[in-house]
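K.L.:
just coords:
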């Protein structure tokens, strides 16, 4: 039976092949269920690459009690599917741009390619322009050896880059479920807030215009400072 929801928004997952987009989505949908080793039951180290575009839905509860249905599109990162996946950006209300914290190239591509593609496809009035989260996945691989590697993207660089670009940010692990639910839910709530804020501004504009029109149609009759008796 269809679950009740108050709003519906489309969210896209983008990023290079192998950064863990599909595992992040699977972990989120599995409600962070983990096994005895602390690994997500939905996590797969040998998951097949996404072909084209796949999607799933989830209900996110807003702090105000509203039920928001997120239609989450998992896009393929391979070049040969680029024409297919980019066509799905246009109606997106928000996006998670994913990179691998142990692979600096995926971090660079997140900024130089994926983010640019999203912004190029976004309508100026769309919430997508302000609701993009830069997600660093695979933090479970962080170790004393990894963090000294030149390819590692530390939290300071991640956060500073996101802030400079006006993006939300989160560090996560699809394998251990760390911050996965928080990433998706924070983004969906931000989309809802941005959408409602946009609607409020749209409602106010006609009212202001109407008031200005009403004033301009009044005969030009400046008030006199002189008081007159009858």
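P.N.:
Done, it's in. Fair warning: this is a prediction, and the values are worked out from it, not measured in the lab.

K.L.:
okay, CA-based contacts and neighbour counts for the rest of this
P.N.:
Fine.

K.L.:
Buried residues of the host helix or strand of residue 13, list them for me.
P.N.:
Secondary structure from DSSP states H and E places residue 13 in strand 7-15. Using 16 or more other CA atoms under 10 Å as the test for burial, strand 7-15 gives 8, 9, 10, 11, 12, 13, 14, 15.

K.L.:
With stretch 106-120 instead?
P.N.:
Residues of stretch 106-120 classed as buried: 106, 107, 109, 110, 111, 114, 115, 118, 119 (neighbour count, 16+ other CA under 10 Å).

K.L.:
quick one on the thing from earlier: quick one: contacts of the strand holding residue 13?
P.N.:
With CA atoms under 8 Å, 6 or more residues apart in numbering as the test, strand 7-15 has contacts from 21, 66-77, 88-89, 91-99, 106, 109-110, 114, 188, 191-192.

K.L.:
Next step: the residues you listed restricted to helices.
P.N.:
Among the contacts of strand 7-15, DSSP state H puts 21, 106, 109, 188, 191, 192 in helices.

K.L.:
What about the fourth one, how many residues nearby?
P.N.:
Going back to what we said before, that points to residue 188. By other CA atoms under 10 Å, the residues close to residue 188 number 27.

K.L.:
and the gap between it and residue 14?
P.N.:
With distances taken as CA to CA, to the nearest Å, residue 188 is found 16 Å from residue 14.

K.L.:
wait, what's in contact with residue 127?
P.N.:
Contacts for residue 127 were tallied using CA under 8 Å, 6+ apart; they are 93, 94, 191, 194, 195.

K.L.:
Put this next to the previous one:
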């Protein structure tokens, strides 16, 4: 299926917060209770529809949370249009580490990257260690979008990826993001190339191959 845009996403956060499970639930609509730790990065992709039925392909990179892989992870910030910053609502330490993750994201990513904060595992309410209000306050203080999710029940998983995409699309529409600059993590598909004035034929052909 042709698409108007391709958005590159990166999923970041501590080990064991459910990053890989969120990706699997979004791309395959299934939950895997036992999941090996991500080594380096894993990849997933899916087509979605945003405003006015604009087709967008999401290219999603799921990164390792271990400190030993941080140098690999840092290279994936470059050229990312969106980031999902994930913590586990049952583990307060993963919430306390958010500032470090956010600082790293902002120092390595392009300034227009849209970041959505995710409080995952909200199906484990009886083990909650971080309130939804705390998550919202952190997001508000740092200019982030925010949702609580459950990769197990699929609660808000779809919405998390869609909400980020809609925010990126709005930035394109407002001119805050220059789609001709691929460092912004966006590629223009054939469905959109012909509508962008000034885009060269070689660029159109290049985007068509992505």
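P.N.:
Structure's in. What do you need? If you're wondering where the values come from, they're calculated on a predicted model, not measured in any experiment.

K.L.:
rewinding a little: would you mind getting the average deviation of the strand holding residue 13 of structure 1 from structure 2?
P.N.:
Its match in structure 2 and strand 7-15 of structure 1 itself, once the structures are fitted together, sit a mean 0.4 Å apart by mean CA distance after the TM-score superposition for structure 1.

K.L.:
Over in structure 2, find the residue span that strand aligns onto.
P.N.:
The aligned range for strand 7-15 of structure 1 in structure 2 is 5-13, by TM-score structural alignment.

K.L.:
Could you dump the contacts of residue 127 of structure 1 into a markdown table with distance to residue 54 of structure 1 and neighbour count added?
P.N.:
Putting the contacts of residue 127 of structure 1 into a markdown table (distance: CA to CA, whole Å; neighbours: other CA atoms under 10 Å) gives the following:
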| residue | distance to residue 54 of structure 1 | neighbour count |
| --- | --- | --- |
| 93 | 17 | 28 |
| 94 | 16 | 29 |
| 191 | 21 | 25 |
| 194 | 26 | 18 |
| 195 | 25 | 18 |
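
K.L.:
List the ones among those residues that fall in strands.
P.N.:
Mapping the contacts of residue 127 of structure 1 onto strands (DSSP state E) picks out residue 94.

K.L.:
Nearest to residue 137 of structure 1, out of the contacts of residue 127 of structure 1: which one, please.
P.N.:
Relative to residue 137 of structure 1, the closest of those is residue 94; by CA to CA it sits at 18.1 Å.

K.L.:
And the closest one? What does it align with in structure 2?
P.N.:
Correspondence of residue 94 of structure 1 to structure 2, assessed by TM-score structural alignment: residue 82.

K.L.:
Let me see the contact set for its match.
P.N.:
Taking CA under 8 Å, 6+ apart as the test, what residue 82 of structure 2 contacts is 7, 8, 9, 10, 113, 114, 115, 116, 164, 165, 168, 185.

K.L.:
can you do 6 Å?
P.N.:
Residue 82 of structure 2 makes contact with 9, 113, 114, 115 under the criterion CA atoms under 6 Å, 6 or more residues apart in numbering.

K.L.:
what about the first one, distance to residue 123 of structure 2?
P.N.:
Between residue 9 of structure 2 and residue 123 of structure 2 the distance, using CA to CA, works out to 25 Å.

K.L.:
Which two among the buried residues of stretch 106-120 of structure 1 are spaced furthest apart?
P.N.:
Farthest pair in the buried residues of stretch 106-120 of structure 1, by CA to CA: 106 and 119, 18.1 Å.

K.L.:
Leaving out chain neighbours, which residue sits closest to residue 158 of structure 2?
P.N.:
Leaving aside its sequence neighbours, residue 158 of structure 2 sits nearest to residue 26 (CA to CA, 6 or more residues apart in numbering; 6.1 Å).

K.L.:
that older thread, so which of the contacts of residue 127 of structure 1 is the closest to residue 169 of structure 1?
P.N.:
Closest approach between the contacts of residue 127 of structure 1 and residue 169 of structure 1, by CA to CA: residue 94, at 13.0 Å.

K.L.:
Quick check: the gap between that closest one and residue 106 of structure 1.
P.N.:
Residue 94 of structure 1 sits 20 Å away from residue 106 of structure 1, going by CA to CA.

K.L.:
and what of residue 128 of structure 1?
P.N.:
Separation of residue 128 of structure 1 from residue 106 of structure 1 (CA to CA): 21 Å.
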